[in-house]
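Enquirer: From the sequence below, what's the structure:
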Amino acid sequence: MDTSSVAAARPAGPFSDLLVIDLTHVLNGPFGTNILADLGARVIKVEQPGHGDDTRLYGPFVNGQSLYFSFVNRGKESIVLDLKADADRKVFLNIVRKADVLAENFRPGTMQRLGFSYEALSAINPRLIYASSSGFGQTGPMASYPAYDTIVQAMSGILDATGFPDGPPTRVGTSLSDLCGGVFMFSGIASALYDRQKTGKGAHVDVAMFDATLAFLEHGFMSYVATGRAPGRIGNRHPYMAPFDVFEARDRQFVICCGNDSLFQKLCHAVARPELATDARFADNLGRMENSAALKAELERTLRGQDASHWLQVIHEAGVPVGPLLDIAEAAALPQTAARNMVIEAGGVRMPGNPIKISTYADPAVRPGAPSLDEHGASLRHEFAAVTAVPDCAGR
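Expert: Down below sits the predicted model:
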């Protein structure tokens, strides 16, 4: 497929005038650049010779496509470049000269060894936004430390804080650190682009998965600041509000969230247990937190008498936040999911949609799929073939 065909298929969006060089791989970086592509940017994914992005080899596979790769690389163009070979370096630098953004998630020092540091590339394109996302960032004693999502979850404290008090530390059920890093990479790029409108100058965006995960700890960090100790694992309940937990009905579990005394009183009347609202143990949130186990036992003694569907209806009608406990298949099938266009098709594969809805742009239910390896290599080499008199970053 040539690049003009890709341009025709690319959705319109606020970043439609941007050219992005995507040197990222696996999940962290591609997730951030995928947001740019979803919002209209032209994203050229530069892949290494051989098999390209490692995730092209990761399952699960549908019709020979890696979903791991497809989910975060839709709508991008692919070119294979050997960044150590002179001819490919010249093509790469010609793209750099026209690019608005370069994103990379190599281990710190890799781009510098290739001669493509921020300082070197900004010398030939001062307006370039150069975004680096890594496990621990570009500075500090652990900058060169290798990292995958689970390592960062373990070292940030979130793995230790997840699970039940009598159970082991538990990894969050998604690659949270990778995804947080990708979201903050996107945020940093968008912020630097906004600043460039005022200054005319590019910038280096430095994002660490560790920093991103630490920033998401919130409640756990509050407890640490307040007590000086790491909080223990508390399962599904809220650390500061009760009842705010998963509860057992006759047939399945569901969730009730009471964030204040008024909601608790409404809940007690909805489940026909008005005496709980006047019980001295549960009269205010502090008391309910101190007696959370007893309160849960009292509520479940009643809740186990009816199916969850009954309680979902009566508690919702009482104005108390309540929701079913769904698996992924059930969540994907919700009418709300369809109404928000959160399951789309890209390249013949169903995948999560774009959560950013902007009133002035369409949110297509069908989007361009992920590219095959070097699918656009020939047309991109032709487009960026002209070599200027400026030497490359290694002085060649």
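Enquirer: Only C-alpha atoms from now on, for both contacts and neighbour counts.
Expert: Noted.
Enquirer: buried residues in the helix or strand harbouring Leu93?
Expert: Using DSSP states H and E, the element containing Leu93 is helix 86-98. By neighbour count on 16 or more other C-alpha atoms under 10 Å, the buried set for helix 86-98 is 88-98.
Enquirer: Another sequence for comparison is provided below:
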Amino acid sequence: MIDATAHSPVLDAWEEVDAAHGSLAGVVVVDVTRVVAGPYCSMILADLGATVIKVENPDDPDYTRTFPPLLPREGAEPLSGFFAQYNRNKLGMTLNLKSPDSADVLDRLVARADVLVENFRPGTMDRLGHGYERLRQVNPRLVYAALSGYGQSGPYRSRPAYDNSAQATGGLWSMNGPAGGPPTRVGTIIGDLAASLYGVIGVLAALRHVERTGEGQFVDVSQQDSVLTLTENAVVSYTAESKVPEPLGNAHPFVRPYELFPCRDGYVFFGGYTDKFWRISCETFGSAADWDAHPDLHTMATRFDGDVYREQVRPMIERWFAHRTKAELEALAGDLVPLSAVKDIGEVVEDPQIAARDMIVEAQYPGHGALRTFGSPIKLDRTPPRTGGLAPETGQHTTDVLRDLLGFTADEVDALRSGGTV
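Expert: Take a look at the predicted model:
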């Protein structure tokens, strides 16, 4: 890690974005990723205070720069809200990794860096001459994180992959969807996001190892692996009982009640399945008679029985909720039982709890105006994440990084530009 008190001018200027240095201040990350699995990983590190240098091909930058929503700007390319959301707090430089002269630039970056993150298909960086085994000779302390569809080993390692590939091959797709219906993808890029989060965990663990031993290492994260760990009890259900989970809609495999219920103006999640919560629910939403008249439902084991649940428990809950709104049910539930309104994203963005947790943050992009994105769920009382930074324009800081951080002269920078290397 570099000395946070002795940075080059470009690093000093960057850290002045936030007066309070984050927990990872002094950590330099070279980010050669694109799309989401990778950019989100490095963005989290940037939020936590690391200096992240996003490296893009000058002729083929991250194509999510064209993804909607697009914020127009007169006389310039529109800004992608999608790109901005996953690339805030980064420095931006261009480097064509296919150029013969790129090795000198990347080597100088790696020599100054603590971490490199890439999400190419396995073998790509080796073919470009920038693989881990060579770069670790440049910097033995380097933490090299590679995020890919299927990982660096195994028969699938060379297959192209997207988020849906991971959902399909990790088991999640087969479990999701309406009961009795076809498999349904999870409605977000959960494979990309999970791999990014595991990438952060792997990088932090590897950095701790560097602190103790001075030895860097290779961090291998697979989207398929990451999705598999999100399948709850599916693996042990199969290995212990030979059960293959199928789509259950909004129901849980065995916990009941623990699902979606209709109400007067929409839907709520209700999870009053424990004996304590069931008694309180009867008294809160129904009446004392609902509890007293059904002593056979007082035990959780009985309520978990599929037939009992379908014939007695669920009809009772539907009766409780049918004439009440989401707001009325949430007000009744309060701090007593787990009940939550099912909110669309507009309701979530305006939710008072989300506001209290600073989970919607705003950044001012010159010429574009304000852009609101999600904040950081990591709350640190001494070194809070910085979430108000901007995503860089393509190559915005190339000259600064080359000159101030890497020591290239003005003539050398010009030569790299004219040769198409940066």
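Enquirer: Going by distance to Thr162 of structure 1, which of the buried residues of helix 86-98 of structure 1 wins?
Expert: Val96 (42.6 Å; C-alpha to C-alpha).
Enquirer: Residue most distant from the centroid, structure 2?
Expert: Ala293 (47.6 Å; C-alpha atoms, centre = their mean).
Enquirer: how close does the longest helix seen in structure 1 sit to structure 2?
Expert: Identified as the longest helix of structure 1 according to DSSP state H is helix 176-199. Helix 176-199 of structure 1, aligned to structure 2 and superposed, deviates on average by 0.4 Å (mean C-alpha distance after the TM-score superposition for structure 1).
Enquirer: Tell me the counterpart residues of that helix in structure 2, please.
Expert: Mapping helix 176-199 of structure 1 onto structure 2 (TM-score structural alignment) gives residues 190-213.
Enquirer: who does the longest helix of structure 1 touch, helix- and strand-wise?
Expert: Counting contacts by 3 or more C-alpha pairs under 8 Å, 6 or more residues apart in numbering; DSSP states H and E, helix 176-199 of structure 1 packs against helix 28-38, strand 129-134, helix 149-156, strand 203-208, helix 209-215.
Enquirer: Columns mean neighbour count on top of the ones you listed, output as JSON lines?
Expert: Shown next, in JSON lines, are those (neighbours: other C-alpha atoms under 10 Å):
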{"stretch": "helix 28-38", "mean neighbour count": "27"}
{"stretch": "strand 129-134", "mean neighbour count": "27"}
{"stretch": "helix 149-156", "mean neighbour count": "19"}
{"stretch": "strand 203-208", "mean neighbour count": "22"}
{"stretch": "helix 209-215", "mean neighbour count": "22"}
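Enquirer: Pro355 of structure 1: which of these is closest?
Expert: The nearest among those, by C-alpha to C-alpha, is helix 28-38 at 9.3 Å.
Enquirer: which residues in structure 2 does that closest one align to?
Expert: With TM-score structural alignment as the criterion, helix 28-38 of structure 1 aligns to 37-47.
Enquirer: What number of residues are in the vicinity of the closest residue in space to Asp17 of structure 1 that isn't next to it in sequence?
Expert: In this structure, Asp17 of structure 1 finds its nearest non-sequential neighbour in Ala41, 6.5 Å apart by C-alpha to C-alpha, 6 or more residues apart in numbering. Neighbourhood size, Ala41 of structure 1 [other C-alpha atoms under 10 Å]: 27.
Enquirer: now do Ala322 of structure 2
Expert: Neighbour tally, Ala322 of structure 2, other C-alpha under 10 Å: 15.
Enquirer: likewise Gln112 of structure 1?
Expert: With other C-alpha under 10 Å as criterion, Gln112 of structure 1 counts 13.
Enquirer: Quick check: Ser102 of structure 2 vs His294 of structure 2, distance?
Expert: 74 Å (C-alpha to C-alpha, to the nearest Å).
Enquirer: do the same with Gly271 of structure 2
Expert: Taking C-alpha to C-alpha, one finds Gly271 of structure 2 at 19 Å from His294 of structure 2.
Enquirer: again, but for Leu416 of structure 2
Expert: 79 Å.
Enquirer: Of the two, which one has the most company?
Expert: Counted by other C-alpha under 10 Å, Leu416 of structure 2 and His294 do not tie: Leu416 has more neighbours, with 19 against 11.
Enquirer: State whether Ser376 of structure 2 and Arg357 are indeed in contact, as I suppose.
Expert: No. With contact defined as C-alpha atoms under 8 Å, Ser376 of structure 2 does not reach Arg357; the gap is 9.1 Å.
Enquirer: These two: which has the busier surroundings?
Expert: Ser376 (18 against 12).
Enquirer: isn't there a helix covering that one?
Expert: No. Counting by DSSP: H, G, I helix; E, B strand; the rest coil, Ser376 of structure 2 is located in no helix; its state is coil.
Enquirer: give me the number of residues near the residue nearest to it when sequence neighbours are not counted?
Expert: Once flanking residues are discounted, Ser376 of structure 2 sits nearest to Met359: 6.3 Å by C-alpha to C-alpha, 6+ apart. Neighbourhood size, Met359 of structure 2 [other C-alpha under 10 Å]: 19.
Enquirer: just so I have it, where are all the helices in the stretch 51-200 of structure 2?
Expert: 81-86, 102-112, 124-127, 132-138, 163-169, 172-175, 190-213 (DSSP state H, counting those that start in this stretch).
Enquirer: With the stretch 251-396 of structure 1 instead?
Expert: 261-270, 275-278, 285-290, 292-303, 308-317, 328-332, 335-339, 377-383.
Enquirer: For the nearest residue to Val313 of structure 2 once chain neighbours are set aside, give me its contacts.
Expert: Nearest in space to Val313 of structure 2, with sequence neighbours left out and distances taken as C-alpha to C-alpha, 6+ apart, is Arg303 at 6.9 Å. By C-alpha atoms under 8 Å, 6 or more residues apart in numbering, the residues touching Arg303 of structure 2 are 256-257, 273, 297, 309, 313.
Enquirer: Dump these to TSV, plus distance to Ile189 of structure 2 and neighbour count.
Expert: Listed next are the contacts of Arg303 of structure 2 as TSV, based on distance: C-alpha to C-alpha, whole Å; neighbours: other C-alpha atoms under 10 Å:
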residue	distance to Ile189 of structure 2	neighbour count
Arg256	28	24
Pro257	28	24
Tyr273	30	21
Leu297	40	21
Tyr309	33	17
Val313	35	20
